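> quick one: sequence plus predicted model below, questions after.
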Amino acid sequence: MQVGEHTLFVRQDGPSDGRPVTLLHGFPTSSHDWSLALPALVEAGCRVTTLDFLGFGASDKPHPHDYLLTEQATLVEGVWAALNISETDLVAHDYGVSVAQELLARRSDRITSMAWLNGGLYPDLHRPIRIQKLIHGPIGGLLSRAASERTFSASLRKVFGRPVADDVLHEMWVSTSSNRGKRVQHALLQYIDERKVNAKRWQQALESYAGSTLFVWGTADPVSGGHVLPRLRERLPDAEFVVLDAAPPTGHYPQVENPDAVGAALSAFLRRGELPKQAD
């Protein structure tokens, strides 16, 4: 889909008259992260829109380019306009949580409910792993170009709590590295700084949102895991929580590591039914 000056990969699943749901993916992969949990949403009657952010997956990966979360939010709005989506439930993970916070800050009235998976909602609680810090730094461009599927998979396994099949990791690598994707990783990771600049605005958007809110959270995540939950419970006392701590506990990618639990939690929440037994 052409959105402004860029071509984005966009997909829709489910009945054309189903409840609109938009899924926002994380760094450094793509909307394909949702593929294992998505069937549950389709079965629940949702019309699911997924897209690859600019610089990710099958979307354009311009270089050089100043990748901004605020631009990604504008592109999401462009997709909604092209697909005649006036209101939607929104589900966000990792990098996508910041895009979702910006969308809430702009027009929360068009977000009918909000579900969050592990992500840096509060910059002071975000704990990037070593390779992220290195790629974010001054030699990050060189390091990202030198990455291989082996080093990529090893890094991802450090943020997983559960085993993930090699073929799934391969798909994640392909989405990241295709179309010369390695060369844009350093620029994409500057989102860490943008989160800090917009921290107050985005925190306000999160905490003031009046719609139904669900957190589906993997506790074995070293980046944005169990250590974030106390603040979420304190600041959003009316939110619902599905904490994925059953052995083996889920890590940073709940929809990849534990897709059945994530699909069940999201579909129940979106149908306004009772939450599954993992809820506390």
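Happy to help now that I have it. It should be emphasised that the depicted structure is a prediction, and the values quoted were computed from it without experimental measurement.

> switch to C-alpha atoms for all contacts and neighbour counts from now on
OK.

> show me the contacts for the most centrally placed residue in the chain.
In the chain, the residue lying closest to the centroid (CA atoms, centre = their mean) is His93, at 2.3 Å. Shown in contact with His93 (CA atoms under 8 Å, 6 or more residues apart in numbering): Leu24, His25, Gly26, Trp116, Leu117, Asn118, Gly119.

> closest to Phe152 out of these?
Gly26 (15.0 Å; CA to CA).

> count of neighbours near the closest one?
Using other CA atoms under 10 Å, Gly26 has 23 neighbouring residues.

> any idea how far it is from Ala146?
22 Å (CA to CA, to the nearest Å).

> which SS state does Ser98 fall under?
helix (DSSP: H, G, I helix; E, B strand; the rest coil).

> right, and it touches Arg195 too?
Yes: using CA atoms under 8 Å, Ser98 makes contact with Arg195 at a distance of 7.2 Å.

> which of the two has more residues huddled nearby?
Ser98 (31 against 22).

> and here's the other structure:
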Amino acid sequence: MPSVVEIAVVVLSVATAVFLLYPAPPLSKRLSSWKQRGKIYKHNGLEVFYIDEAGSGTGTVFCLHGFPTFSYDWIKVMPYLKTLFARIVLVDFPGYGFSEKPEDYKYSVFDNADVVENLAESLSISSTHILAHDMGDTVTLELVARFKERSGKKGLVLQSMCLLNAGLFPGKFFPRLVQRVFLIPVLGKIAARFTFFEGFRRGGFAEVFGTKPTYEDFEDFYAAIRYRDGNLALPGVLNFIKERHDNEDRWVRGSLKTSPIPVLMVYGPADTVNPSPTFPNQFRKIAPQHKLIVLGKNIGHFPQWEDPETTGKSYVEFIKGLRSSKSKQYEAGSGTGTVFCLHGFPSSSYDWIKIMPYLKNQFARIVLVDFVGMGFSEKPEDYKYSVFDQADMIENLAESLSISSTHILAHDMGDTVALELVARFKERSEDRGLVLTSLCLLNGGKRGPAGFGDIFGTNKPTYEDFEDFYAAIRYRDGNAVLPGLLHYIKERSDNEDRWVNGVLKTSPIPVLMVYGPADPINPSPTFPDQFRKVAPQHKLVVLDKSIGHYPQWEDPENTGRSYVEFIKGLKSKKPKQ
């Protein structure tokens, strides 16, 4: 009777013979038509397939696909691209699609970036937008790194990047089993020789979709992989996963976090490789300044295939916004230096509108930010809202805007975020990081909020003002996140020693407190007495008894003038030797 080993050898031999004798599937009419639209470019002696199509818009876009697919991924969003751009360039990277696929080639993200730059030069393209997916996102980040390094020198100019689902963050994305097998030396090469259609359709590749492709779609994806024996190259092309780990600092912190060009992320949350809420939370933490669009919960790893309409329209809106908008991420003033304005709960950056004239006279840059979960920022219900996370966002935003030092003007919850920023500033000592110049706090308390209408003094907002406050809260279903946002109240109690005793009491920077006494959250005389007790060295301005919790809204004139006087005093003082 044959042994188990002998049976296994026979089965493996039969499977090998079947697979080796089983030819790669023919190209469908759809794929044949796509192939006929393209041309061949020679890169390092390899044939690289690309399509260069004309559109009715302006400018150029390069479309960079992911693993294990090819340029055909973009066919469903081509109508949107053709209305936007004059040229749409779609490339199959070496080892993919209709490009050459040698098994022994040294596949690399860096080499793929060379392909894009060299192809652009051969096509006389000097500037381009980038639309990318999966591995193509990583190639894009390498292109951005090079663009930053050139700093005005001759080379491909990048105008914007739109990224779709990708494992951008090492340790927070989860390659499928088949990918992990392909990455195992020797075993990966053996496994690549047994890439059967049914295993492909039902296995790892199918798992990444939320809304599944049709049977015919799977046939096309599979045929493109098998074309030119591409299955043999799969272990090699997967080298990009290791490169992501090795170059995290260059690509995530260097290119994504501090991108010199506008960024849009379109994300399908039903993605087993980059699951929700892990991916969107990490993206918001690393790059809060960039726009993130989360698609329907049934959309997975391939937004451009599963939901081409929303993906296409989102991209059109993004590009049109860049072309038509003259808005900046900050307001310019006629003074010197920078100020960050941090609002409170439950409102938004709009809180500062009445004192903007005072700020514009005093500073060169005024940065007003809506915290995550508030105003016009994204408001995910399952996000872990935290003072620490909001402080991260401010530091990351400052870095992305190349702001190395700033004054802080804060109110309510923003006061607490400001105190956390000061705590970090103290801890850094001489280390590199955001330098804080001064701190101005408006009514902020330890206790929880009262009813919104109750916290104002006698100078209450108008009916229209209340409508605006309410609309900002309800925008993007913000009412659903209010319980999560209020976590800062517990954090105040938990971190009293760090923020009150460690920062307010011993602040290394000048502090001004502007206080409205008709505030039921922080009543008088309890609040001013406690402030004088804890921090007698800091200046306290008490406004009229009719002014409540919102000094900047209820009495913008005295609030603004008090702040201007404070800042002018700091600027006029000469540092002692």
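That came through fine. Quantities reported herein were computed from a predicted structural model and do not represent experimental measurements.

> TM-score for this pair?
Overlay of the two chains. TM-score (TM-score structural alignment, normalised by the length of the first structure): 0.93; 274 aligned residues with a CA RMSD of 1.8 Å.

> returning to what we had before: counterpart of the residue nearest to the centre of the first structure in the second structure?
Under the alignment (TM-score structural alignment), His93 of the first structure pairs with His133 in the second structure.

> equivalent analysis for Ala73 of the first structure, please.
Aligned partner of Ala73 of the first structure by TM-score structural alignment: Ala113.

> which secondary structure element contains that match?
Ala113 of the second structure belongs to helix 109-122 when assigned by DSSP states H and E.

> and that helix, how far out from the chain's middle?
Distance of helix 109-122 of the second structure from its chain centroid, counting by CA atoms, centre = their mean, to the nearest Å, is 25 Å.

> average offset of it relative to the first structure?
Compared with the first structure after the fit, helix 109-122 of the second structure shows a mean deviation of 0.7 Å (mean CA distance after the TM-score superposition for the first structure).

> show me which positions of that helix end up buried.
Residues of helix 109-122 of the second structure classed as buried by neighbour count (16 or more other CA atoms under 10 Å): Val109, Asp111, Asn112, Ala113, Asp114, Val115, Val116, Glu117, Asn118, Leu119, Ala120.

> and the two most separated of those residues?
Farthest pair in the buried residues of helix 109-122 of the second structure, by CA to CA: Val109 and Ala120, 16.7 Å.

> and the helices in the first structure?
Under the criterion DSSP state H, the first structure contains helices at 38-43, 69-82, 95-107, 130-136, 140-145, 149-157, 166-177, 185-188, 191-197, 199-208, 229-235, 254-257, 259-270.

> not counting its neighbours along the chain, what's nearest the aligned partner of Val242 of the first structure in the second structure?
Mapped onto the second structure by TM-score structural alignment, Val242 of the first structure lines up with Ile293. Spatial nearest neighbour of Ile293 of the second structure, excluding adjacent residues (CA to CA, 6 or more residues apart in numbering): Val266 at 4.8 Å.

> and the one you found, what's its match in the first structure?
So, by TM-score structural alignment, Val266 of the second structure is matched to Val216.

> contacts for stretch 298-318 of the second structure, please.
Residues from elsewhere that reach stretch 298-318 of the second structure (CA under 8 Å, 6+ apart): 73-74, 76-77, 80-81, 84, 133, 162, 164-166, 208-213, 264, 266-274, 293, 295.

> what is the end-to-end distance of that stretch?
Stretch 298-318 of the second structure end-to-end distance (CA to CA) = 23 Å.

> which stretches in the stretch 251-400 of the second structure count as strands?
263-267, 291-294, 331-332, 338-342, 365-369 (DSSP state E, counting those that start in this stretch).

> looking at those strands, which is buried most?
Most buried of those, by mean neighbour count (mean count of other CA atoms under 10 Å): strand 338-342, with a mean of 24.

> now which residue in the second structure aligns to Leu189 of the first structure?
If you follow Leu189 of the first structure across to the second structure using TM-score structural alignment, you land on Leu238.

> list the contacts of that match.
Phe67, Gln179, Phe182, Leu183.

> now Val228 of the first structure
Neighbours of Val228 of the first structure in contact, by CA under 8 Å, 6+ apart: Leu125.

> now for it: what does it line up with in the second structure?
By TM-score structural alignment, Val228 of the first structure lines up with Phe279.

> quick one on the thing from earlier: quick one: the residue nearest to the centre of the first structure from Val99 of the first structure, how far?
Distance from His93 of the first structure to Val99 of the first structure, counting by CA to CA: 10 Å.
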